[in-house]
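# Curious how this folds, go ahead:
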Amino acid sequence: MTHPDPAAPLAAALAAKGYASLTPVQEAVLAPEAAGCDLLVSAQTGSGKTVAFGLAVAPEILGVAERLSPAEAPLALAIAPTRELALQVARELAWLYGEAGAQVATCVGGMDIRRERLALERGPHIVVGTPGRLRDHIERGSLDLSALRAAVLDEADEMLDLGFREDLEFILRAAPEDRRTLMLSATVPKAIEELAKDFQKDALRLQTVGEARQHADIEYRAFSVTARDREPAIFNLLRFHEARTAIIFCKTRANVSHLLARMGNRGFQVVALSGELSQAERTHALQALRDGRARVCIATDVAARGIDLPGLELVIHADLPTNSETLLHRSGRTGRAGAKGVSALIVTPADYKKAQRLLQGARVTAEWGKAPSAEEVKDKDDARILDHAALASAPEEETALVAALLDRHGPDRVAAAFVRLWREGRSAPEELSDAGAPTRPAPRERGSFGDSAWFSLPVGRSGRAEARWLLPKICEAGGITKDAIGAIRVQQDETFVQIAAALASRFPEGIEIVPGIVLRRLPGEPVLERPERTYRRTGGSPPGRRPSRGAETEARPPKVPQSVAIMDAPAIDSGPPAQRHEAGNPVGREHPSKKVAPWTTGATTRDMDDRSPVKPVKTSAKRPSPKPNPDRAGNKRPVRAKKPQR
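Model prediction:
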């Protein structure tokens, strides 16, 4: 008597799906040494991990039968971090186990929990869900894990990053201890290893992708742009590649909404994915991408987790990710199943060092360069028009119409009309500033800056200019790092900036670091203002030290009214505190040398914005002793001075 082959239904499903051979991760989980063991698997995103764990848990689900009978309780549980990934896993397992008669139910947040409860009552063999919703069903008693034979944690590292550790521990404790546990992830950080020790028994570690070949089908590119050219560079990248589907990653929902509005105004076919959307809106957006009604998706990291879009050829990091693992997860949306893809990082001068750390941590090499210019986008458009598929075939039933068009309008006008129709609806390329990768000057000795050029800015202390505010603006304007800037001298009405001579050419005449503030090159080193406090040496003490008796001390500043002196005078070495009021409200006692309001530095009370002048308070150098008050016995005793009322 021949026993049925439980693998036959799965083999038939794979053949019907067009699988000629298995991927490395799928072969690894089916190796003899992996049979029946707990597995900790790390593999590249898009390498077929869903089908891999579906094949791995087949013995626990099918047993020795070719076709499953109705189940009283689920036999396998798959946990995913997001709704999209959970629904995608359910679809993959449905066709894989369709020939075997397995029923798959989903339990994900944002869906109707009543329908999910009815689906669980029908006796599914496999349950797929998100951690929060699965825990909810367990606590309500609608999900029974007493018969569970296998549990799978897909994208386990992402679930920990999203704060699902407590939910995962609750779910796994509700399952039998003799179950089989599989954990799959693109990376295996320390937190995953600790979770594996707690909930797996002698897990077999499988790593199918070498560090040197991480994301071998993805071409990494880093584009150096100025801060003002971030969005135009993204538009030119999309126009240059004309990808069938592209995804743009942003850090926050606000950035997603802003970029969505900007791209919509420019005629891009774009949709957005963020946490504020309902499940119906998210499903509609994804369906638009799959149908071709939209070609660009703007999303946050969490919203795009687990998205599998057909023909995704381009990934753009509008905002750099927080760590190298996120960079790999983002980029793994493209280059799947042997296809090629491009992962493009938009890098401003302020993010240059961060981008290098991310690439180094991810162990990938990126090609640095400039974003596609308007001329390069136009040249690419011209090449696409010349190679258009519609021009490759001869006219058939359109022969009469073609002859009429040529006879009436001539070949030149017909060709021009074809070009205009092709360009219609496409965003015009953007003009970008000429900014290459930030250049690091050669290391210099401490205390010396080397050859340099001086520039001036028409803003100083009177305009509340500060070096810490000007430094990043200058770096962004010229695409340089702070190492290329020497001294920044803020004067009363003007500021002087020292820039390395090798990089001074990046600041042409008339360049604006911010609207209205133009950087102007000087012919030589500027003459700085004399310091406000001068010293007349008569023979004894160096500046800053207490002069000897009889020596002439430093020149005193001119006398000014006290209301001005409190705000503008140099630090006073002695004297009692003065009561300071602002707009009529007391703010407590404080010495004028201790705290000065930031908006009053270098300004008089007349320059303050709608603020009342400081009221002068009469003070003395020494507090007088209280007068003695004799008591009834005639003894004199001091009376405590009354504290001023606040």
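# can we go C-alpha only for contacts and neighbour counts from here?
OK.
# Need the contact partners of the host helix or strand of Asp412.
Per DSSP states H and E, Asp412 falls inside helix 399-423. Residues outside helix 399-423 that contact it (CA atoms under 8 Å, 6 or more residues apart in numbering) are 385, 395.
# swap in stretch 265-277?
Contact with stretch 265-277 is made by 253, 256-257, 260, 263-264, 282, 285, 289, 293-300, 302-304, 425-427, as judged by CA under 8 Å, 6+ apart.
# now stretch 315-331
So stretch 315-331 is contacted by 45, 186-187, 215, 218, 230, 234, 246-251, 301, 333-334, 341-347, 355, 358-359, 361-362 (CA under 8 Å, 6+ apart).
# Please repeat the previous calculation with a cut-off of 7 Å.
45, 187, 246-251, 334, 342-346, 358-359, 361-362 (CA atoms under 7 Å, 6 or more residues apart in numbering).
# Narrow these to those in strands?
246-249, 342-346 (DSSP state E).
# which of those residues tops the neighbour count?
Neighbour counts for the ones in strands among the contacts of stretch 315-331 peak at Ile247, which has 29 neighbours (criterion: other CA atoms under 10 Å).
# list the contacts for that residue?
Neighbours of Ile247 in contact, by CA under 7 Å, 6+ apart: 296-298, 314-316.
# tell me which element the residue nearest to it when sequence neighbours are not counted falls in.
Using CA to CA, 6 or more residues apart in numbering and skipping residues adjacent in sequence, the residue nearest Ile247 is Cys297, 4.6 Å away. Using DSSP H and E, the element containing Cys297 is strand 296-299.
# And this one, please, so the two structures can be compared:
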Amino acid sequence: MQYVDPADDAVQGLVLTPTRELCIQVTQALRAYGELRGVEVVALFGGVPVREQALRLAGKAHVVVGTVGRVLDMIRRHHLLLTDARFVVLDEADEMLDLGFLDEVRAILKRAPQGRQTALFSATMPDEIRRLADDFMLEPVEIAVPAPTLAVDTVAQYRLDVDERDKPEALVRILRAERPRQAIVFVRTKVGVDRLARRLADAGVRAKTLHGDMSQGARDGVMIAFKSGRERLLVATDVAARGLDITGVSHVVNYDIPNSPDIYVHRVGRTGRAGERGRAITLVTPRERGELQAIERHAGVTLAPWSPPSPAGTRQEGVPEPTASAGNDAPGRVAEEAPDVGREGAYEPRTRRGDRRRGRSRRRAKMAANGRRARLLLRGGRAHGVEPKDVIALLVDGGGLEHDDVGRVRVLELYSLCDVPDERADDVARAVVGRRLGSTVAAAEVLP
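Modelled structure (predicted):
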């Protein structure tokens, strides 16, 4: 970015990405990098009217980040000219190969000046990608990062042997034991993603799905919610989630073993990012042991058998246990003992939640009749980045309340206060213990 001239309105750099989601992420990063220098970055991707993007290109567009199809379309419509482009970047080139975009990539590169600098990034180097580099790069310097560095140093990797029919139950068991801050569950097919999401819902586990058959608006909504931390569990195909840079992902679960060792490296790379530690667990059926051996040879690691971690091992670093004495602004002690979140926390069985839902209308009618409210004290306040909407989301998602059930939310420095229906207060307090609230772990107490 330091070589881009803000005084020159021409397109000086082009970044090609395989997916819309990666395009948006790269655009956000480059805009942050170029803001102080006045470098304008324009994103080109499908699902947005061509006219809007053409207007952006007609103004200042120093760097263009785009998906392959939309970039080629804008070139053919004469909205995008690459005659002054000095830098071209191909991000996730092997993914472009998997999606069948290499012919389009070649067509775009032929329209860029021959004197440009080209950078190609790829987690793997298939023969087709190497031929692309040979055809369009002059004496390229290859920088290779060994696979063990990609997949081992920051990620603890495990295997769980399981029969095919028992995989859904095994996944629920893993989620309850591991209590991930955020997790991505990889499934091989789009149909499999939807099927697994339904099975998780039946087990009382909330999950969002991400795959190529979803509309762009739906995919964007899921990614915004997941990246912001509002959603903790994502069930996705490889194509939809590949290349996403979300530092909060603490766990990756390979529900379906990947088709190739290279895909395994991509999946595991979604966790253990930005200096964080991650955990990756692969479900292996008896027929898939050969694939597992190929993965272990490729990554240079032997996957250890998975077993439920000790309670201390499931805590995130720097996060206190969900028992604490009150701080400066707390009127009393928050909780004497924290219930086992594996039983009553984020992955609560559907039967209990179903019982609560079935009685919800009766409880709400009774509450309306007598109007009784209870004051709830929650650990988590301004110091933990908590806002009123976070308190409401915790009680709705974790406590089974409706939005209208929560009132008088007040966020203090270390704690938060709110009103809930009196006859549900004890159940809600138990249900939210151990869930995330801002940057801390919630604990709750019903005030007298």
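# Mind checking the TM-score on these two?
For this chain pair, the superposition-based TM-score is 0.72 by TM-score structural alignment, normalised by the length of structure 2; 347 aligned residues with a CA RMSD of 2.7 Å.
# before we move on, the earlier item: thought the residue nearest to Ile247 of structure 1 was touching Ala246?
Yes: the pair Cys297 of structure 1 and Ala246 qualifies as a contact (CA atoms under 7 Å) at a distance of 6.3 Å.
# how about Met111 of structure 1, what's its match in structure 2?
Using TM-score structural alignment as the criterion, Met111 of structure 1 maps onto Val48 of structure 2.
# Would you mind giving the secondary structure of its match?
The local conformation at Val48 of structure 2, judged by DSSP: H, G, I helix; E, B strand; the rest coil, is coil.
# What is the neighbour count of it?
Val48 of structure 2: 11 neighbours (other CA under 10 Å).
# try Ala294 of structure 1
Ala294 of structure 1 - counted by other CA under 10 Å - has 19 other residues nearby.
# what's the answer for Leu36 of structure 2, then?
8.
# aligned partner of it in structure 1?
For Leu36 of structure 2, the residue aligned by TM-score structural alignment is Glu99.
# so that match touches Pro9, yeah?
Yes: Glu99 of structure 1 is in contact with Pro9 according to CA under 7 Å; the separation is 5.1 Å.
# which residues do those two both contact?
Joint contacts of Glu99 of structure 1 and Pro9 (CA under 7 Å, 6+ apart) do not exist.
# Secondary structure class of Asp319 of structure 1, three-state.
Asp319 of structure 1 ends up coil, using three-state DSSP.
# which residue lines up with it in structure 2?
Per TM-score structural alignment, Asp319 of structure 1 is aligned with Asp256.
# Kindly provide the distance from its match to Leu244 of structure 2.
Between Asp256 of structure 2 and Leu244 of structure 2 the distance is 19 Å, computed by CA to CA, to the nearest Å.
# Check Ile174 of structure 2 too.
23 Å.
# Show me what Ala392 of structure 1 aligns to in structure 2.
Per TM-score structural alignment, Ala392 of structure 1 is aligned with Ala324.
# hang on, Val409 of structure 2 is in a helix, isn't it?
No: assessed with three-state DSSP, Val409 of structure 2 is strand; it does not lie in a helix.
# Number of residues surrounding Gly342 of structure 2?
Neighbour number of Gly342 of structure 2 under other CA under 10 Å is 18.
# Tell me how far it lies from Gly47 of structure 2.
For Gly342 of structure 2, the distance to Gly47 of structure 2 - CA to CA - is 41 Å.
# Repeat that for Glu231 of structure 2.
24 Å.
# and Met223 of structure 2, how many residues sit next to it?
Met223 of structure 2 has 21 nearby residues by other CA under 10 Å.
# Kindly state which residue of structure 1 is aligned to it.
Aligned partner of Met223 of structure 2 by TM-score structural alignment: Leu286.
# On the three-state scheme, that match is what?
helix.
# Which parts of stretch 333-344 of structure 1 count as buried, going by neighbours?
333-336, 340-344 (16 or more other CA atoms under 10 Å).
# what range in structure 2 matches that stretch?
Going by TM-score structural alignment, stretch 333-344 of structure 1 lines up with residues 270-281 of structure 2.
# same deal with stretch 241-257 of structure 1?
Counting by TM-score structural alignment, stretch 241-257 of structure 1 corresponds to residues 178-194.
# Let's see the distance spanning that stretch from one end to the other.
For stretch 178-194 of structure 2, the first-to-last residue distance is 23 Å (CA to CA).
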